[in-house]
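# Here's my sequence, what's the structure:
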Amino acid sequence: MSAETPQTHEETEYRVSTLELFFDLVFVFTITQLTSTLADDTSPLGFGQVVIMLFVILWMYFGYVWLTNSVPPHTTLRRLLLMAGMGGFLVIALAIPNAFDEAGVAFGIGYLIVNLVHSGLFISAGGPGSAAAMARLAPFNLGSAGLVFVGGFLPSTWRAAAWTAAVVLMIVSPYVNRRQGEFRIRSAHFVERHGLVVIVALGESIIAIGIGAAGLPLNLQLVVAALLGLALVYQLWWCYFGAEQDLRAEHSMAAMTPSDRARAALSAFGWAHAPILLGIVVVAVGVKKTIGHATDHLYLSGALALGGGAAIFLAGQIFFRYRLKIGSNKWRIIAALAALATVPVGLWVAIAQLAALVVVFGVLLAADDKQHA
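All right, here's what the predicted structure looks like:
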């Protein structure tokens, strides 16, 4: 057999289905819950707990993206199994606010359901290459799910240790297994699906504006703060989708051999998208806190949420673009540093930091447009 070519008959493209979009709406409820949980406790401990839960959840969400990329949900059995997976994600989301207290068991049970459905459906219907690769990966996934499940019964400190161990196992499993190259990736579907979840996560940031404004008098101060928050979220969208970045990502993946494409999918859409989504969550918390205290100073945690969240988002973008070789990162690196530099501004006046971030992203996007003009 000759060397691999970029396209094979196994990667016939298809559009993201409405059932997958419905699945994503259930998943994004977890993003809403994580945002609310972090907004209620922005201490280092609260942030650490949210990061652990986010990475645990994202591992299996991304797993379902890989699943539906290989196994289109076009039969009754597959749709019913996906509904079971959605039910597991819903239980996880409901448990998030008290996952390190009395709801840890529910979190673990929901996660185990999600994992069992994913492995079973992938192995049974994923096709020869993908099913075989998943059969070797499934013990690692089930091991992680076991740690999450058992951790739900432990005291909070030991629970954090067990769930952190689960995250570590998730991170190392593809490199211990080293067979991810056998998964077959449909580039257009894969890029579109990740883009859609970024959009719905950004929608959560818009909801955060409304929640932050709830019960406040509708005056000029509130309107300006809300519009600046909307502008910042819009700029995050532009930063991700502008200059046809999603189309260039699709073309970059399509030009790869199947094994290289699978490895790029893991790094560019797994490891890179985790900080992208984390950054969106953290920015949403910062915007929510700013809306209610626009002309007051932010506490350090709130100012770090705005500036640090934007920097985390850009760090994920930088790695994403670097891995797929789809553009220069010079201006994004500068913008990430500038975003962090806005933290002292927020300690002075909250709305001023929000305005400064809008300026930072405005300069970045102007530089992007000039580069691709």
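
# make it CA atoms for all contacts and neighbour counts henceforth
Noted.

# Figure out how far the helix or strand hosting residue 238 is from the centre of its chain.
Per DSSP states H and E: residue 238 is located in helix 220-241. Chain-centre distance of helix 220-241: 20 Å, with Cα atoms, centre = their mean, to the nearest Å.

# contacting residues around it?
199, 202, 205-206, 209, 213, 216, 246, 287, 290-292, 294-295, 317, 351, 354-355, 357-358, 361-362, 365 (Cα atoms under 8 Å, 6 or more residues apart in numbering).

# Moving C-terminal from it, which element do we reach first?
Using DSSP H and E, the next helix or strand after helix 220-241 towards the C-terminus is helix 245-254.

# what helices or strands is that next one leaning on?
Applying 3 or more Cα pairs under 8 Å, 6 or more residues apart in numbering; DSSP states H and E, we find helix 245-254 packed against helix 187-213, helix 258-266, helix 300-324.

# I have a second one here; can you model it like the first so I can compare?
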Amino acid sequence: MKFAKTQILVLLLFLPIFSFAQVLDYIDIQLNIFEKLDNKTKPLPNAKLKISEMGEVQADDFGSYSFKYPVRPNEDPILSIALLSDVHKTLKPLDGAIVLNPAKDKMTIDFFVVNVAKVSPQFKKRIKNLENRIASLKAKEELTQGQLIALNEVLVDTIMFFENNRKRLESEMNQLKENLSSLENLTAEQKQKIEEQNAKIEFLNEKVDKLTTDLEAALEKRYLRQNEYFKNISQSLLQYLQRVKDIRDQLPHIKEYFKIKGDMQANYNSNNQKYNKAFTKLNTEYQNYIEGVERYWDNKTLAKELEAVYKYLLTGVHLRQIYPLVNELNNEIRKSRPKKAEKIANEAYPDMVVNIRKLEKDVNKILTKLRLNL
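Sure thing, here's the model as predicted:
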């Protein structure tokens, strides 16, 4: 009966944890839908939207819609929102996709749309070219969804900025022509003014096309470097975690090293060598990784958090525990003193379990933050 009661108690303790894990938290999200009109934007009232997992909704008279979105474990925090309109086209965010940040309680998302019938052929062509370039980058599968969204946003903003300037120049041109329309014969100076205005418009068209191409190339290069850094940072930290766990796990069995038969001697030496290799790689490169995060994530706070993880790993785990412990064990092994070696290992084991658990938690946390900010 006692065993049966223990089983029930364990089930009662674990069931609520499983249920709670289904939804970790909620994010309060406010959507604002704006329509681009010439050189200004205005809210798009009563816009109809389709939100993933929610279905169709409608914005209010001010083009806004607020809702709570659940954050679940082991799911990509990407929300998909489609504008239900035959007239309007979404410029940003890309594909109506939003990368959520589970660390935030509230998020405000701005949608920018255009009435396709009201935009200039030049603007329409540039947006179409941008869509094709984004599709090409997607096909390469080298950039994350968040990076593609950020790239699209920068390029859309650039195109919109130059479109506003182009419209202003065209308006000035039309006004100039209107003022001169009553004249039968234009003077050389008047003709020159029209030619200069045309040249400004042509120069602007060339400039925006070159700038968007250069921006795309620069951002793609930056994001690829960012991905490379993330890969190297995560690999080195996870590799170190595995090797330090190997050191930890051999402590309870250290007395077996002194047996003539068995694999403990080979395993012990192999684990130490693998640990040294992982530590040396990380110790050599960690400063470069911190600088890489500050540069390619453009996030000093995130770089400081990564630096704190390395500091705990290098000082708290390696310098204060692993290094002196292994030296002590090796000393007792050389002197063939199994009892002393076992005593040292048993005393060190509980603290090492706690320290590695903390390190693993810190590593997972910083890697999650780095990934969410890709």
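
# Superposing both, give me the TM-score.
Once the chains are laid over each other, their TM-score by TM-score structural alignment, normalised by the length of the first structure reads 0.23; 107 aligned residues with a Cα RMSD of 3.8 Å.

# hmm, back to that, and the contacts of helix 220-241 of the first structure, which are buried?
Listed as buried from the contacts of helix 220-241 of the first structure are 202, 205-206, 209, 213, 246, 287, 290-292, 294-295, 317, 351, 354-355, 357-358, 361-362, 365; burial here means 16 or more other Cα atoms under 10 Å.

# Mind checking the helices and strands packed on helix 245-254 of the first structure for the one nearest to residue 162 of the first structure?
Minimum separation from residue 162 of the first structure across these (Cα to Cα) falls at helix 258-266, 23.8 Å.

# Relative to the whole chain's centre, how far out is the helix or strand following that closest one?
Once helix 258-266 of the first structure ends, the next helix or strand along the chain (criterion: DSSP H and E) is helix 273-292. Mean C-alpha position of helix 273-292 of the first structure versus that of the full chain (Cα atoms, centre = their mean) differs by 12 Å.

# Helix 273-292 of the first structure versus helix 220-241: what angle between them?
170 degrees (axes from the mean of the first three to the mean of the last three Cα atoms, to 10 degrees).

# list the helices and strands the one helix or strand residue 28 of the first structure maps to packs on?
Per DSSP H and E: residue 28 of the first structure is located in helix 18-40. Contacts defined by 3+ Cα pairs under 8 Å, 6+ apart place helix 18-40 of the first structure against helix 44-70, helix 76-95, helix 187-213, helix 273-292.

# coming back round to it: show me which residues of the helix holding residue 238 of the first structure are buried.
Quick answer for helix 220-241 of the first structure (16+ other Cα under 10 Å): 222, 225-226, 228-240.

# Quick check: the farthest pair among these?
So, the buried residues of helix 220-241 of the first structure by Cα to Cα: farthest apart are 222 and 240, at 27.4 Å.

# doesn't residue 171 make contact with residue 144 of the first structure?
No - applying Cα atoms under 8 Å as the test, residue 144 of the first structure and residue 171 come out as separate, 10.3 Å apart.

# Looking at the two, which is more packed in?
Using other Cα atoms under 10 Å as the criterion, residue 144 of the first structure and residue 171 rank with residue 144 on top: 26 against 14.

# That one: what's it in contact with?
With Cα under 8 Å, 6+ apart, residue 144 of the first structure has these contacts: 165-167, 169-170.

# and the helix or strand where residue 160 of the second structure lies, what does it pack onto?
Assigned by DSSP H and E, residue 160 of the second structure belongs to helix 145-180. The helices and strands touching helix 145-180 of the second structure, judged by 3+ Cα pairs under 8 Å, 6+ apart, are strand 88-92, strand 97-99, helix 121-140, helix 188-250.

# Going along the chain from the shortest one, find the next helix or strand for me.
Meaning strand 97-99 of the second structure. In the C-terminal direction, the helix or strand that comes right after strand 97-99 of the second structure (DSSP H and E) is strand 106-115.

# chain center to that following strand, what's the gap?
Per Cα atoms, centre = their mean, the centroid offset for strand 106-115 of the second structure relative to its chain is 20 Å.

# try stretch 224-233 of the second structure
Relative to its chain's centre, stretch 224-233 of the second structure lies at 11 Å (Cα atoms, centre = their mean).

# spatially speaking, which residue is in the middle of the first structure?
Closest to where the C-alpha atoms of the first structure average out (Cα atoms, centre = their mean) is residue 277, at 3.3 Å.

# Now do the contacts for it.
Counting by Cα under 8 Å, 6+ apart, residue 277 of the first structure touches 198, 201, 313.

# With neighbour count added, can I get these in CSV?
Shown next, in CSV, are the contacts of residue 277 of the first structure (neighbours: other Cα atoms under 10 Å):
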residue, neighbour count
198, 21
201, 26
313, 26
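
# Can you tell me how far the closest residue to residue 176 of the second structure other than its chain neighbours is from residue 171 of the second structure?
The shortest distance from residue 176 of the second structure to any non-neighbouring residue, by Cα to Cα, 6 or more residues apart in numbering, is to residue 194 (7.5 Å). To residue 171 of the second structure, residue 194 of the second structure is 12 Å away according to Cα to Cα, to the nearest Å.

# The two: which is more packed in?
Neighbour tally, residue 194 of the second structure and residue 171, criterion other Cα under 10 Å: the higher count belongs to residue 194, 16 against 12.

# Hmm, residue 173 and the more buried one touching each other?
Yes - counting by Cα under 8 Å, residue 194 of the second structure touches residue 173, with 7.0 Å between them.
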